[in-house]
Each structure stands twice: as C-alpha cells, then as structure tokens.
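[1] Got a predicted structure plus its sequence, pasted below:
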Amino acid sequence: MGRFVDIAVFRAHRFSLGRDAETGALYLSTPVSGFNRAAEYEAYFRISAEAFEQFRADPDAAEAFLEACRNHEHEDRRLA
C-alpha cells in the first residue's frame, strides 16, 4: 500500500478523495499542469472532514475547489 489511499474516485470530475497513510490527513487529488503546462501530474490537497463528506456526497460541489487547485491557488494545502 502506498502513502495515498483513494477512498472514492470520480473519473467524470477528474478527482479522487482519500487519506494520507503517513499523516492521516484527508485529501482531494486531481491532475494539475506545471506552470509551463508541459507536463501534467497528480497533486494532493489537504481538505477538512466536512469538505471530504460534502464532495463525496456531491462531486459537483467540489468544482470551485478543483479549479482553484488546478490554478495553483491552494499550494498551502499541498501534501508532499
């Protein structure tokens, strides 16, 4: 088992929810592009238990947060 353990995957919305096995933090992961847009990679962002449950019940509710993550607006929430 790896560090990041997906609990729910929403392929149509291009994100997953899970738990960081090292820290216990809940996360949302999504593909993001580098600043030069030359490469896309999976990034993991710490979220609250409330956000986890909200996004799990209603994936559409994650749209604004996802867009902000993809635009590098939540770098303070990035998990290593």
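    Structure's in. What do you need? A quick note: this is a predicted structure, and the numbers were derived from the prediction, not measured.
[2] contacts, neighbours, all on C-alpha from now
    Noted.
[3] in which helix or strand would I find Thr30?
    Assigned by DSSP states H and E, Thr30 falls within strand 26-33.
[4] Measure how buried the closest residue to Phe15 other than its chain neighbours is and give me the count.
    Distances taken as C-alpha to C-alpha, 6 or more residues apart in numbering place Thr30 nearest to Phe15, at 4.6 Å, with adjacent residues excluded. By the criterion of other C-alpha atoms under 10 Å, Thr30 has 21 neighbours.
[5] structure B:
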Amino acid sequence: MKFNDTFINTDERFTIGIEAVSGKYYVSIHVSNRLVDYDEYYEISKESYELFLKDPSAALIFVERCKARQEDESLMFKPGADRGVAT
C-alpha cells in the first residue's frame, strides 16, 4: 500500500490522504507501543475526506474518536497484541 498524505496536522498529529493502489480515503494517527512508533490508518468515505479537507475541525472530532478507539471498525489494518497508544 502507498499512502499519499494530502493534509498534515502537525499539532494534533494526524494526516488525511488517499491510498494510491486502492483509491481508499483515510485518516491516520500516530501511536506508540513499548517497542515502536507507527501510524494507524482509518478508512473514511469520499464525503468525509472532502469535508475534513475543507473543515479540519470536523476531522479533529473524528481523530479524537480514533484516539479513544471508538472508530476501530474503520481500521485498515487490525492491530496486534501490543497495540500502541495515541501520542
């Protein structure tokens, strides 16, 4: 998979983008576990993608839900046993 970020929020540590191979839209958040830092990718609709680009505060609401693990059904990759914590 090739993730192409189209919006980066360095203060809140999230990105919005399009995965090049599948064309799926996503929001990613930065997480850390005891061994490694990595990103979790959450699939979003085209409508959400367009809204989040126009209104990053709307994206922040979604990001907070992701950090609280309330959007796990949207994860593009299921986490392993040592799942990280949002940073």
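    Yes, it's here. Not measured: the values here are computed from a predicted model.
[6] Overlay the chains and give the TM-score.
    The TM-score (TM-score structural alignment, normalised by the length of structure 1) is 0.78; 76 aligned residues with a C-alpha RMSD of 1.8 Å.
[7] Tell me which other helices or strands the strand holding Thr30 of structure 1 touches.
    Secondary-structure packing of strand 26-33 of structure 1 (3 or more C-alpha pairs under 8 Å, 6 or more residues apart in numbering; DSSP states H and E): strand 15-20, strand 40-47, helix 49-57, helix 63-70.
[8] related to what we said a few turns ago, so the residue nearest to Phe15 of structure 1 makes contact with Glu40?
    No. With contacts defined as C-alpha atoms under 8 Å, Thr30 of structure 1 does not count as touching Glu40, sitting 9.9 Å away.
[9] List the buried residues for the strand holding Thr30 of structure 1?
    By neighbour count on 16 or more other C-alpha atoms under 10 Å, the buried set for strand 26-33 of structure 1 is Leu26, Tyr27, Leu28, Ser29, Thr30, Pro31, Val32.
[10] Stretch 49-65 of structure 1 corresponds to what range in structure 2?
    On structure 2, the counterpart of stretch 49-65 of structure 1 by TM-score structural alignment is residues 46-62.
[11] Pull the distance from the matching stretch to the chain's centre.
    How far stretch 46-62 of structure 2 lies from its chain's middle: 12 Å, per C-alpha atoms, centre = their mean, to the nearest Å.
[12] Any chance you could list what contacts that stretch?
    Phe7, Glu12, Ile16, Gly17, Tyr25, Tyr26 (C-alpha atoms under 8 Å, 6 or more residues apart in numbering).
[13] got it, and stretch 24-41 of structure 2?
    With C-alpha under 8 Å, 6+ apart as the criterion, stretch 24-41 of structure 2 contacts 13-19, 42-46, 49, 63, 66-67, 75-77, 82-87.
[14] Perfect, that will be all.
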